[in-house]
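> sharing a sequence plus its predicted fold:
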Amino acid sequence: MVKVAFFTNDLKNIDAHFGSGEQFAVYDVNAEGFALSGVIPTGEERTEGRVELLQNEHVDIMYCVEIGPAAAAKVVNSKIFPIKYKEVVSIETELSKLQTMIATNPPPFIKKILEARG
C-alpha cells in the first residue's frame, strides 16, 4: 500500500498550491484499489508545518499544482516524493493510474515505497 496526498480545493481535482492550499486529501492505494483515508486542513501552517502534517499521515507521495524549490527540498528531505502538475488534474484519474502502476509495473520509486512498507 502507498499513502498519497493531493492538495485540493474541491476534493475532486489536484488544484491547489502546496503553500496556499487549504487542505489535502489522503488516500491509501494498492493493486486492488484505493480509498480515502482522510481530509486534512492545513490551516495557517507554513512549509514546515505542512510537511509535518504530511509526515503525521505517513504520506509517501504528494501531488500539487505548484511547489517552490525550497518547499520541494523539505518535502523530499522528509522522504515524501512530490509530484507537481502545471494544470488541474482529476484525483480519480491519478488514483487509477497509480493503482494500475502498482498492479503491473511500478517505477523504481514506488517499488522502494512498497518494499519499505513491507
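Thanks, I have it. What you see is a predicted model, and the numbers here were worked out from it, not measured in a lab.
> going forward, measure contacts and count neighbours with C-alpha atoms only.
OK.
> who touches residue 88 in this structure?
Residue 88 makes contact with 13, 14, 15, 65 under the criterion C-alpha atoms under 8 Å, 6 or more residues apart in numbering.
> tally of neighbours for the last one?
Neighbouring residues of residue 65 were enumerated by other C-alpha atoms under 10 Å; the total is 21.
> and the helices in the protein?
For the chain, applying DSSP state H gives helices covering 47-56, 69-77, 91-103, 108-117.
> tilt between the first one and helix 69-77?
Going back to what we said before, that points to helix 47-56. Comparing the axes of helix 47-56 and helix 69-77 via axes from the mean of the first three to the mean of the last three C-alpha atoms, to 10 degrees yields an angle of 30 degrees.
> tell me which other helices or strands helix 47-56 touches.
Packing contacts for helix 47-56, counted by 3 or more C-alpha pairs under 8 Å, 6 or more residues apart in numbering; DSSP states H and E, involve helix 69-77.
> put this next to the previous one:
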Amino acid sequence: MLLQRHLRIVACNTEEHAMDTSAIQVAFASTDMKTVNQHFGSSESFVIYSVTATSATLREAAQFQAYAQDGNEDKLAEKFKLLEGCAAVYCQAIGGSAIRQLTVQGIQPVKVSEGATIHELLESLQTELRNGPTNWLAKAVQKQQKSGDSNNNRFDEMEAEGWNE
C-alpha cells in the first residue's frame, strides 16, 4: 500500500509536547479527521495525536491509496511503519493477522463502534491518564517514561565518559 500524502506537524510548542515523557502517541483510522470510520486493513488515512493528561495535539496525518479488504498482507507494511511509536490505533474493525503484527510492535489495536468521534476518544484517554491509566494504557505510559529516561540518561553517561571539546 503506497503512502500518497503525509503531513507531519512541527512547531515549537508541539516539539516540547513530544518531549514530554508522559505523552503517548495514538492513531485513528479516519477519512474525515473527526470520526473513526475505517477498517484498519483498508483504511485510506490515519491521524496521529500526542496525548497527555491535559492536552491532545495533532502530530501527523497520512493518506494511502484505496485498497479493498482482500487479505493481502503486503499492503499493511506502510501502515505499520507509519504507526511506529504509537501506543494504540483506533479503528472500526481489524483482522486477526493485523492484530498480531500490531501487538508485536507494542501497538494496542482498539476497535470502536460506528460514529465514535476522535474528540470524545481523546477526552476519554485524557481522563484515564488523569485518574490513573489501566491495562494497555498503563503499559504504554510506562514504556514511554522508560524511553524518556533512557534518552535523558545518555547525556549523563556521555558526561561521565569525560567528553572534551
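Structure's in. What do you need? For clarity, every value in this text was computed on a predicted model and none was experimentally measured.
> conserved subset of the contacts of residue 88 of structure 1 in structure 2?
Shared with structure 2 under both residues aligned by TM-score structural alignment, their matches' C-alpha atoms under 8 Å, the contacts from the contacts of residue 88 of structure 1 are 13, 14, 15.
> these two touch, right, the first one and residue 90?
If I follow you right, that is residue 13 of structure 1. Yes: contact criterion C-alpha atoms under 8 Å: residue 13 of structure 1 and residue 90 qualify, at 4.3 Å.
> structure 2: strands as residue ranges?
Per DSSP state E, structure 2 carries strands over the ranges 3-8, 24-29, 45-51, 56-64, 86-91, 108-111.
> select, out of these, the one closest to residue 146 of structure 2.
Nearest to residue 146 of structure 2 among these is strand 24-29 (12.2 Å), distances taken as C-alpha to C-alpha.
> that closest one vs structure 1, average distance?
Mean deviation of strand 24-29 of structure 2 relative to structure 1 after superposition (mean C-alpha distance after the TM-score superposition for structure 1): 0.4 Å.
> what does residue 72 of structure 1 align to in structure 2?
Using TM-score structural alignment as the criterion, residue 72 of structure 1 maps onto residue 99 of structure 2.
> gap between its match and residue 16 of structure 2?
According to C-alpha to C-alpha, to the nearest Å, residue 99 of structure 2 and residue 16 of structure 2 sit 31 Å apart.
> which of these two has more residues huddled nearby?
A side-by-side neighbour count of residue 99 of structure 2 and residue 16, using other C-alpha under 10 Å, places residue 99 first with 16 against 9.
> contacts only, for the residue of structure 1 most remote from its centre.
The outermost residue of structure 1 relative to its centre, with distances by C-alpha atoms, centre = their mean, is residue 104 at 20.3 Å. With contact set as C-alpha under 8 Å, 6+ apart, residue 104 of structure 1 has no partners.
> in structure 2, what residue corresponds to it?
Taking TM-score structural alignment, residue 104 of structure 1 has residue 131 as its aligned residue in structure 2.
> if we can go back for a sec, most neighbours of all the contacts of residue 88 of structure 1, which one?
Neighbour-wise, those (other C-alpha under 10 Å) top out at residue 14, 26 neighbours.
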